[in-house]
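**Q** structure here, sequence nowhere to be found:
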């Protein structure tokens, strides 16, 4: 076991798979010589060579299109889109080609690709470096959508994603690349060295796709969260003095409805938290699923706390995020109903 940041854990996952499997390739903008804008691939080109880890032109459609073709011929590309905001030119390749290849070929071909993308805000990157587009991919049959929140899960989920026979959208919350931000205006954080989830095995292991985890047990209310919002939810529950059960989804598609249902049936109350824009965000799907599965157990309406319905506000970034205060207010309101 070693203490790792999420960046180091992701690096370790790619290093391990490149070492173990000659069909694994890593490529994207600046991932080779420079080692990635966030240094997730630092040193991998030097170790494995330019044929296994290489830079590409600034052309997201070509990056993913190349990966789809390679995957159809037996390779396992793990590609990086430098920021999730840049993925839109590649959306056609992801949704029309990668997601459908298994089915349109009557399972003659599969598409074992991973598309890694730093997602969300927290670095004052402005409108084109801070978006959270996960809902655009959870609507697409044939994809898997993964968002880790700890170094341990990040490594295990990435290895599982690379080994999966189908395309995986792997979203990495850059706000917690180097530690869990609680998300208040002071920028208060907890170093990974003080957080048990920073303990990461150095060898091969996997975290199963499609399985949520109870991050914090509780009895009063269920909080459904993923990515950075797991830590914000922890801080909010403490601030509100509520015995909240925090379910970290880890995989949005496929969704672990059994873990969610078990928790909501126990607590009878539920709120959903995500950083992305509120309207048509993934929270709406979560609320629909909980409503259908747990209606007769609910003691209060399901509430959601999310980003504003507005273009990403650079100057008001920390007001845009669901912070502990906003979530704590929603918790107290749900408990009073």
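**A** Thanks, I have the structure now. Note that this is a predicted model, so its numbers are computed, not measured. Residues are numbered from 1 along each chain as shown.

**Q** please count neighbours and contacts with C-alpha atoms only from this point.
**A** Will do.

**Q** now do the contacts for the residue nearest the centre of the chain.
**A** The centroid of the chain falls nearest to residue 147 when counting by CA atoms, centre = their mean (1.6 Å). Residue 147 makes contact with 170-173, 226-227, 250-252 under the criterion CA atoms under 8 Å, 6 or more residues apart in numbering.

**Q** redo those as CSV? Include distance to residue 55.
**A** Formatted as CSV, the contacts of residue 147 follow (distance: CA to CA, whole Å):
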residue, distance to residue 55
170, 19
171, 20
172, 20
173, 23
226, 30
227, 28
250, 29
251, 28
252, 29
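
**Q** what's the ChimeraX syntax to select whichever of those are buried?
**A** Applying 16 or more other CA atoms under 10 Å to the contacts of residue 147, the buried members can be selected in ChimeraX as follows:
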select :170,171,172,173,226,227,250,251,252
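
**Q** A further structure is provided below for comparison with the first:
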């Protein structure tokens, strides 16, 4: 095992895939100087400007060129810097990349990875802090990946690059410095497979991305109070591991879905509805969701903190579910 940060693990995955396959390349703004967060540092020196390609400040141009290059047989990795900025290229991604395989009758595919850093990053305000994963999960033709750990950021990015469909790859900015154990041997994750972070008998907590760590911390706190929470990291939102979630909730009888994104129309609603439809008779308490209120994220730290889903809030919601059914 090697100890790497989340950022380093993603950079390692890209470098390994570029060494393995000469058709893999990356394009975006500021890549030549290492990327805005340093997630490409040193790659231009190894692979040259043809494969670590700096682009003008035009997200729609970057995405459109990459979609065409993917349809011609290469495997572009597109850096959007912030998921908020990727909205400038939503037509190229949603109307072109996502639909090309269907509209051309399977004669072409778009093996494209779009890296979109998501989530709250201190005092980045309303235009640099959003978690928009539910938007892309709604679009037929797109794969949506949300890694929570350094090991997954390596294994899932490798899987995304090898996927023959367009992948929206959403890395949480707040996780860049997170350290964790990463296998030295190559691991390529299975897209659509959840991970059980912690086993428990009393309540199932489902989360993804940075919210996984909040849920895990809450579960540790709950254990000291006699409540054993099972924590599931979805890892990918489309496809998502419906079977793993249903199996867990069938055992515990209770579900709490935790997301950083705005609760209204978030992906947590999909998980909650699926469980309610499939396991209504087996539930010991109503399904519960926790997410941000439907307001812009403030620049001011005290107001920013008001939209965060905290360990304390998760623990309180889980306790409420177990008490209601006692």
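**A** Now that the structure is in, tell me what you want to look at. Worth saying up front: this structure is predicted, and the values here are computed from it rather than measured.

**Q** and the TM-score between them?
**A** Overlay of the two chains. TM-score (TM-score structural alignment, normalised by the length of the second structure): 0.96; 319 aligned residues with a CA RMSD of 1.0 Å.

**Q** just to revisit the earlier point, which one of the contacts of residue 147 of the first structure is nearest residue 118 of the first structure?
**A** residue 172 (4.5 Å; CA to CA).

**Q** secondary structure class for the closest one?
**A** Three-state assignment for residue 172 of the first structure (DSSP: H, G, I helix; E, B strand; the rest coil): strand.

**Q** again, but for residue 175 of the first structure
**A** Per three-state DSSP, residue 175 of the first structure ends up helix.

**Q** on that earlier part again, what is the equivalent residue in the second structure for the residue nearest to the centre of the first structure?
**A** Using TM-score structural alignment, the partner of residue 147 of the first structure in the second structure is residue 146.

**Q** ok, back up a step: out of the contacts of residue 147 of the first structure, who's nearest residue 114 of the first structure?
**A** Among the contacts of residue 147 of the first structure, and counting by CA to CA, the member closest to residue 114 of the first structure is residue 170, at 6.6 Å.

**Q** check the gap between that closest one and residue 153 of the first structure for me.
**A** Distance from residue 170 of the first structure to residue 153 of the first structure, counting by CA to CA, to the nearest Å: 12 Å.

**Q** residues contacting residue 162 of the first structure?
**A** 17, 24, 76-78, 112-114.

**Q** pretty sure residue 10 of the first structure is in a strand, no?
**A** No. Per three-state DSSP, residue 10 of the first structure lies outside any strand segment and is helix.

**Q** can you count the residues close to it?
**A** 25 (other CA atoms under 10 Å).

**Q** on the three-state scheme, the residue nearest to it when sequence neighbours are not counted is what?
**A** Using CA to CA, 6 or more residues apart in numbering and skipping residues adjacent in sequence, the residue nearest residue 10 of the first structure is residue 155, 5.2 Å away. Look at residue 155 of the first structure: counting by three-state DSSP, its state is helix.

**Q** residue 155 of the first structure contacts residue 5, doesn't it?
**A** No. Using CA atoms under 8 Å, residue 155 of the first structure is not in contact with residue 5, being 10.3 Å away.

**Q** which one of these two is surrounded by more residues?
**A** residue 155 (30 against 25).

**Q** what residues does the more buried one make contact with?
**A** So residue 155 of the first structure contacts 6, 9-10, 12-13, 200, 206 (CA under 8 Å, 6+ apart).

**Q** again, 7 Å this time
**A** Counting by CA atoms under 7 Å, 6 or more residues apart in numbering, residue 155 of the first structure makes contact with 9-10, 12-13.

**Q** among those residues, who's most crowded?
**A** Neighbour-wise, the contacts of residue 155 of the first structure (other CA under 10 Å) top out at residue 9, 28 neighbours.

**Q** distance-wise, check that residue relative to residue 169 of the first structure.
**A** 18 Å.

**Q** the longest strand seen in the second structure vs the first structure, average distance?
**A** What stands out as the longest strand in the second structure, according to DSSP state E, is strand 255-262. By mean CA distance after the TM-score superposition for the first structure, the fitted strand 255-262 of the second structure averages 0.4 Å away from its aligned residues in the first structure.
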